[in-house]
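# How does the following fold in three dimensions:
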Amino acid sequence: MQTQIFLSELMGTAMLIILGCGVVANVALVKTKGNNGGFLMVNFGWGLAVFAGVYVAFASGAHLNPAVTLGLLAGGQDMFGGNEELGLGVVPGTIGNAFLYIVAQLVGAFIGAVICWLAYKKHFDEEQDPGAKLGVFSTGPAIRSYSWNLVTEIIATFVLVFVVILFGRTPSGLGPLAVALLVVGIGASLGGPTGYAINPARDLGPRIAHAVLPIPGKGSSDWSYSWVPVVGPIVGGVIAGLVATATQGALGL
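You can find the predicted model right below:
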């Protein structure tokens, strides 16, 4: 079962990053067909990336995000409710299981970023702006203020994890589409200040890829900011897990 969970999360997160970083590359890099497509195109691209990633990782419950995993753990909830068709039982919310999910997500995110780079290799070579190259892989603030950037990431990730957990207890036939639309909404509403990482693996895995890939003229990987899209989503996810569990108890869900 652990192998299935690991591969499911790895492949789902890799698909998320291939398509998510891919839409940023299409908008940000020179000579692409989608160059200057705008922030809303990025929002929808990431939403559809989540849609695809959730379907790929359905066997493990499709966390795709350490903030979701840690939010479930903090709230005392199972990692996954079980899938009888695949022979998977309930995956308890333990530190060991959470670690398994998170490692798979980080590895998948790194792999996805490398594949995205391969798809846009010639455009990375042509691009002269190091900031545009880094922006394909990781997030950065519109106005650099670490404390306020952290607040933005906490709030945006709280919204994501809180709503995702409540999705699991409410009747809906939308499935992955609901999560995809939620991500589009978060990007459109709360994504302006920081680019809405809302996922430590989504930012850290590709940032590591940026640091090690042979990209000409790539510049710094901005490690001084890198802690914000890791710490902020973790804090927001944990708070969301606690509040969601309390809300479910109060509502009798």
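# hey, let's count contacts and neighbours off CA atoms from now on
Noted.
# Name the residues that touch stretch 174-190?
40, 43-44, 46-51, 54-55, 152, 156, 159-160, 164, 195-196 (C-alpha atoms under 8 Å, 6 or more residues apart in numbering).
# go with 6 Å
43, 44, 47, 48, 50, 51 (C-alpha atoms under 6 Å, 6 or more residues apart in numbering).
# Around the first one, how many other residues sit close by?
Looking back up the chat, that one is residue 43. 25 (other C-alpha atoms under 10 Å).
# Provide the secondary structure category for it.
Assigned by DSSP: H, G, I helix; E, B strand; the rest coil, the conformation of residue 43 is helix.
# List the contacts of it.
Counting by C-alpha under 6 Å, 6+ apart, residue 43 has contacts 184, 187.
# Please report the distance of it from residue 23.
9 Å (C-alpha to C-alpha, to the nearest Å).
# ok, back up a step: kindly reformat the contacts of stretch 174-190 as JSON lines containing distance to residue 105.
Shown next, in JSON lines, are the contacts of stretch 174-190 (distance: C-alpha to C-alpha, whole Å):
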{"residue": "43", "distance to residue 105": "21"}
{"residue": "44", "distance to residue 105": "22"}
{"residue": "47", "distance to residue 105": "18"}
{"residue": "48", "distance to residue 105": "18"}
{"residue": "50", "distance to residue 105": "13"}
{"residue": "51", "distance to residue 105": "16"}
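# now, among those, which is nearest to residue 202?
Residue 202 lies nearest to residue 50 out of the contacts of stretch 174-190, by C-alpha to C-alpha, at 11.1 Å.
# any idea which helix or strand carries that closest one?
helix 39-56 (DSSP states H and E).
# neighbours around the closest residue to residue 221 other than its chain neighbours, how many?
Closest residue in space to residue 221, ignoring its immediate chain neighbours: residue 211 at 5.9 Å, by C-alpha to C-alpha, 6 or more residues apart in numbering. Look at residue 211: counted by other C-alpha under 10 Å, it has 17 neighbours.
# I have a second one here; can you model it like the first so I can compare?
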Amino acid sequence: MAEFVAELVGTMILIIFGAGVVAGVSLRQSKGEGAGWIAISLGWGFAVALGVYVSGTVSDAHLNPAVTLAFATIGEFPWAQVPGYIIGQLIGAFLGAVVVFLHYYPHWKNTPDPSTKLGVFATGPAIRHLTSNFFSEFIGTAVLIFGLLAIGANTFSDGLNPLIVGVLIAAIGLSLGGPTGYAINPARDLGPRLAHAILPIDKKGPSDWAYAWVPIFGPIAGGIVGAVLFTLVF
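Just a heads-up that it's a prediction; the model follows:
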């Protein structure tokens, strides 16, 4: 139960800061409006680092079903704990999105574009080509898992590891995030997308469920391949 709660709270923190920076950059009349992709990528890197700091003393601080499944596939995590971790991550992501909705409450009405509102909660492609979009999520998550395993294999101080993971997330965003907004985390996309579908957001438009499978299955497949490649190489 303690690890379930830690994953829930850590992922909630992740979404509050991650979706929060997207809201701050995207929504009309926010003081951060127009800050751009660099701010978003750095914000997500900080978000992951802080989420890991919050949850890492109790759980393994996966905050991501792709990480949990990848680590279980190569024997680095027990399969018996996989369902509890993933459920905690999904609930935490949903709750984090609700907090962001409430925090920016007056700005939804002042933002006319429905796709901008959806973009605060869920990822979407810059150019809609589902095969390429899937491959982008696949590559980004493979790099993520390969990097996480490399960080874990080095002798960094435990206190520095979350910061280094945050740098990895920011680097993936800056280098590989342009095509799809780099979900690289099924819970990060699915939980907030569900929140978007349910919450009373002013003139919000559809939640684009036709695309939702890409940021779910792309990261899962890429994560497993990244983990297997790391074990083969090292």
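# corresponding residue for the residue nearest to residue 221 of the first structure in the second structure?
Under the alignment by TM-score structural alignment, residue 211 of the first structure pairs with residue 197 in the second structure.
# which SS state does the equivalent of residue 154 of the second structure over in the first structure fall under?
In the first structure, residue 154 of the second structure lines up with residue 170, judged by TM-score structural alignment. Using three-state DSSP, the secondary structure recorded for residue 170 of the first structure is coil.
# do the same with residue 139 of the first structure
Taking three-state DSSP, the label given to residue 139 of the first structure is coil.
# Translate residue 143 of the second structure into the numbering of the first structure.
Per TM-score structural alignment, residue 143 of the second structure is aligned with residue 159.
# The host helix or strand of the residue nearest to residue 221 of the first structure vs the second structure, average distance?
Assigning secondary structure by DSSP H and E places residue 211 of the first structure in helix 200-212. When the second structure is superposed, helix 200-212 of the first structure averages 0.2 Å from its matched positions, counting by mean C-alpha distance after the TM-score superposition for the first structure.
# Going by neighbour count, list what's buried in that helix.
200, 201, 202, 203, 204, 205, 206, 207, 208, 209, 210, 211 (16 or more other C-alpha atoms under 10 Å).
# Burial check on residue 234 of the second structure, number of neighbours?
8.
# before we move on, back to that, what span of the second structure lines up against the helix holding residue 50 of the first structure?
Using TM-score structural alignment, helix 39-56 of the first structure lines up with residues 37-54 of the second structure.
# ok, now stretch 115-126 of the first structure?
Going by TM-score structural alignment: stretch 115-126 of the first structure matches residues 99-110.
# on that earlier part again, centre of the chain versus the helix holding residue 211 of the first structure, how much separation?
In terms of C-alpha atoms, centre = their mean, to the nearest Å, the gap separating the centre of helix 200-212 of the first structure from the centre of its chain is 11 Å.
# Next: stretch 221-236 of the first structure.
That offset, for stretch 221-236 of the first structure, works out to 13 Å (C-alpha atoms, centre = their mean).
# cool, and stretch 163-180 of the first structure?
Centre-to-centre, stretch 163-180 of the first structure and its host chain are 17 Å apart (C-alpha atoms, centre = their mean).
# Quick one: end-to-end distance for it.
So stretch 163-180 of the first structure: terminal residues 12 Å apart, C-alpha to C-alpha.
# buried ones in it?
Quick answer for stretch 163-180 of the first structure (16+ other C-alpha under 10 Å): 163, 164, 165, 166, 176, 177, 178, 179, 180.
# Which residue in the first structure aligns with residue 183 of the second structure?
Match for residue 183 of the second structure (TM-score structural alignment): residue 197.
# Next up, the contacts around the residue nearest the centre of the second structure.
With distances taken as C-alpha atoms, centre = their mean, residue 188 lies nearest the centre of the second structure, 3.7 Å away. By C-alpha under 6 Å, 6+ apart, the contact list for residue 188 of the second structure reads residue 93.
# follow-up on the earlier one: can you lay out the buried residues of helix 200-212 of the first structure as CSV showing distance to residue 11 of the first structure?
Output for the buried residues of helix 200-212 of the first structure, formatted as CSV (distance: C-alpha to C-alpha, whole Å):
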residue, distance to residue 11 of the first structure
200, 17
201, 13
202, 13
203, 17
204, 17
205, 14
206, 15
207, 18
208, 18
209, 17
210, 20
211, 22
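# And those, which is closest to residue 15 of the first structure?
residue 202 (11.1 Å).
# which non-adjacent residue is nearest residue 25 of the second structure?
residue 33 (4.2 Å).
# Report how many residues lie close to that neighbour.
Using other C-alpha under 10 Å, residue 33 of the second structure has 15 other residues around it.
# wait, what's in contact with it?
Contacts of residue 33 of the second structure by C-alpha under 6 Å, 6+ apart are 24, 25, 26.
# and the second one, what helix or strand is that in?
For residue 25 of the second structure, the element it lies in under DSSP H and E is helix 2-26.
# sec struct for the spatially closest residue to residue 191 of the second structure that is not a sequence neighbour, please.
Nearest in space to residue 191 of the second structure, with sequence neighbours left out and distances taken as C-alpha to C-alpha, 6+ apart, is residue 94 at 4.2 Å. Per three-state DSSP, the local secondary structure of residue 94 of the second structure is helix.
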